[in-house]
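**Q** Here's my sequence, what's the structure:
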Amino acid sequence: MTAARVGVVTFPGTLDDQDAARAVRLAGGEAVPLWHADHDLKGVDAVFLPGGFSYGDYLRCGAISRFAPLMDELIPAARAGLPVLGTCNGFQILCEAHLLPGALTRNASLHYVCRDQRVAVESASTAWTGDFTVGQEIVLPVKHGEGRYVASEETLDALEANGQIVFRYAGGNPNGAMRDIAGISNEAGNVVGLMPHPEHAVEDLVGAPSTDGRGFFTSILSKLVNA
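**A** All right, here's what the predicted structure looks like:
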C-alpha cells in the first residue's frame, strides 16, 4: 500500500519544517516538501503548516505568509476538504487566511513562553485527533510570544456550540487565551490549528516528558488510509 503523502510547507523564517517532516515519516507517512512560492500542492493527501517566524513576524504573525502563492492553492483545497494542520505560526497563518476564526495576539504576560504544557482534548472527531479520546490530557511543548487566542464572544459561543474547540490548556494558561483555548477546528473538522507543537513530542529520545504528539500523525494517516 502506498504511504499517505503529507505536504510540509516552508515559508521564509519557518523553523520546524524538518521536525514536522520527520514526525510524518516516523508515523509511516511520506513527507512531501512544499515551498511557499510554488503553485502546486503536488497531489498531497494532507498539509502541515509548521511553526517558526515566517517573514520575521513582520506586520502580524502569519499576515504576509497568508498571501504566499502556495496559499492560493491551499485555501480552496482546504475549503473543499483537504486535511490541514497548523501549529504555532501555522495556526496564525490559518487564522490570517480565514480558514479558522479568531486571531492570535501577544501573550497576556507580554513575555515569550517556552515550556511543556498540559493540554486537554476537547474533540476527537477531527481529521487530526481521531486517535485521542475526549477528556484525555496530553503534554506538548509550547514556544511562542503571540499565542493568546482571541475572538468575539459570538464567535467563541459558536465554537463551543459546534464542538470546534479541539484543545484547552490544562494546569495553567500560558498566554491568557480566551476560554483557555489551545486549538480549534473549522466546522468540517478537516482544518485544525493549535499553538502547542506535537511535532516536538514524537520520539522517546527527545520527546520527554511525553511522546503525545504522535497521536496527531497516526490520526491523519489512519484516516487517509481508511478513507
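**Q** CA only for contacts and neighbour counts going forward, please
**A** Fine.
**Q** what sits against residue 199?
**A** 19-20, 23, 213-214 (CA atoms under 8 Å, 6 or more residues apart in numbering).
**Q** which non-adjacent residue is nearest it?
**A** Counting by CA to CA, 6 or more residues apart in numbering, residue 20 is the residue found nearest to residue 199 once chain neighbours are left out, at 5.2 Å.
**Q** Now the second one, please; I'll put the structures next to each other:
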Amino acid sequence: MADVTVGVVVFPGSNCDHDTEHAVASFDGVRPLMLWHNEHDLQGVKAIILPGGFSYGDYLRAGSIARFSPIMQEVIEFARKGFPVLGICNGFQVLLESKLLEGALSRNRDKKFLCTQTTIKAVNCSTIFTSLYSEGQVLRIPIAHGEGNYFAPAEVIESLEEHEQIVFRYCDAEGNVSDGSNPNGSVKNIAGIINRQGNVLGLMPHPERASEKLLGSDDGRSLLESLFHHIAGV
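**A** Here you go, the predicted structure:
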C-alpha cells in the first residue's frame, strides 16, 4: 500500500483517539496524524476519522458543541470536496450535528449507557468503507454509548433505504434483524449510514476496538482496510 496519511481529530473529551491511532498505525503504509480541535490546517491528510468519546463533555447533547469547533469547519469543507470522512460513535454524533449526515441520535431506549459486544450486518458492501465485506456478513463489533438511538423523519428513512445509504444494521449472531437484536432502539435497527455522495460514513459500533484478534474480534479491521485501499488507490 502506498504511503498515506489519515487525520484523527482530537476534541476535549475524546477517549478513543489513541485507540483509533493505534488501529490506523497497524496498517503498513498508513500514518495517523492527530489533529487538535482548534486547528485549521488538515496538513494534507487523505481521509479523516472522528473518533469516539465525550467531546466537550457531551454538554447540551452529544456532538453539539464539537460541531462548532474550528477543525470542523475544515472537515465539513473536506467532506464537501468528496474526501472520505469516518465518524465513530461520538464522531457519528458530530457528523449528524454538522449536517454531513441526516437524522439524529437520542438516549438509548432503556436510558442506560451500553458497553457491550454486539453483532451488526453489513447491508451495503458497495461503499469505499465496506468493499472488503460480503453482503449480509455478520460482524462482531462492540458498542459503548448512551445516545445511540438513531431516528429520523419517515421521509428521511425512506430516502436512506431507497438510495442504499443504510450500511449496517444491528442483528443477532445468525444475521436476523429484529427488535430483540436492537440494543438501543434505533429505527430499522440502523447502526451506520452513509451520505448520498458515498464519502461520509457514521456508525455507532467501534471498528477500532475490533481491529485485532487480541481484542476479541478483528471484524472491524476490514472497514479500515477498505478505506485505506481506496485512498491509496489499491
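**Q** Any idea what the TM-score is?
**A** The TM-score (TM-score structural alignment, normalised by the length of structure 1) is 0.97; 225 aligned residues with a CA RMSD of 1.0 Å.
**Q** Can you point out the buried residues in the helix or strand where the residue nearest to residue 199 of structure 1 lies?
**A** Element membership of residue 20 of structure 1, judged by DSSP states H and E, is helix 17-26. Applying a neighbour-count criterion of 16 or more other CA atoms under 10 Å, one finds 17-26 buried in helix 17-26 of structure 1.
**Q** now the residues you listed as JSON lines including distance to residue 54 of structure 1?
**A** Listed next are those as JSON lines, based on distance: CA to CA, whole Å:
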{"residue": "17", "distance to residue 54 of structure 1": "12"}
{"residue": "18", "distance to residue 54 of structure 1": "15"}
{"residue": "19", "distance to residue 54 of structure 1": "16"}
{"residue": "20", "distance to residue 54 of structure 1": "15"}
{"residue": "21", "distance to residue 54 of structure 1": "17"}
{"residue": "22", "distance to residue 54 of structure 1": "20"}
{"residue": "23", "distance to residue 54 of structure 1": "21"}
{"residue": "24", "distance to residue 54 of structure 1": "21"}
{"residue": "25", "distance to residue 54 of structure 1": "24"}
{"residue": "26", "distance to residue 54 of structure 1": "25"}
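**Q** nearest to residue 137 of structure 1, of the residues you listed?
**A** residue 23 (20.3 Å; CA to CA).
**Q** What separation do you get for the closest residue in space to the closest one that isn't next to it in sequence and residue 119 of structure 1?
**A** Closest residue to residue 23 of structure 1 apart from its sequence neighbours, by CA to CA, 6+ apart: residue 199 at 5.7 Å. Distance, residue 199 of structure 1 to residue 119 of structure 1, using CA to CA, to the nearest Å: 15 Å.
**Q** and what of residue 198 of structure 1?
**A** 11 Å.
**Q** what touches both of these two?
**A** In contact with both residue 198 of structure 1 and residue 119: residue 140, using CA under 8 Å, 6+ apart.
**Q** ok, the closest residue in space to residue 57 of structure 2 that isn't next to it in sequence - how many residues close by?
**A** Leaving aside its sequence neighbours, residue 57 of structure 2 sits nearest to residue 13 (CA to CA, 6+ apart; 5.8 Å). Neighbourhood size, residue 13 of structure 2 [other CA atoms under 10 Å]: 14.
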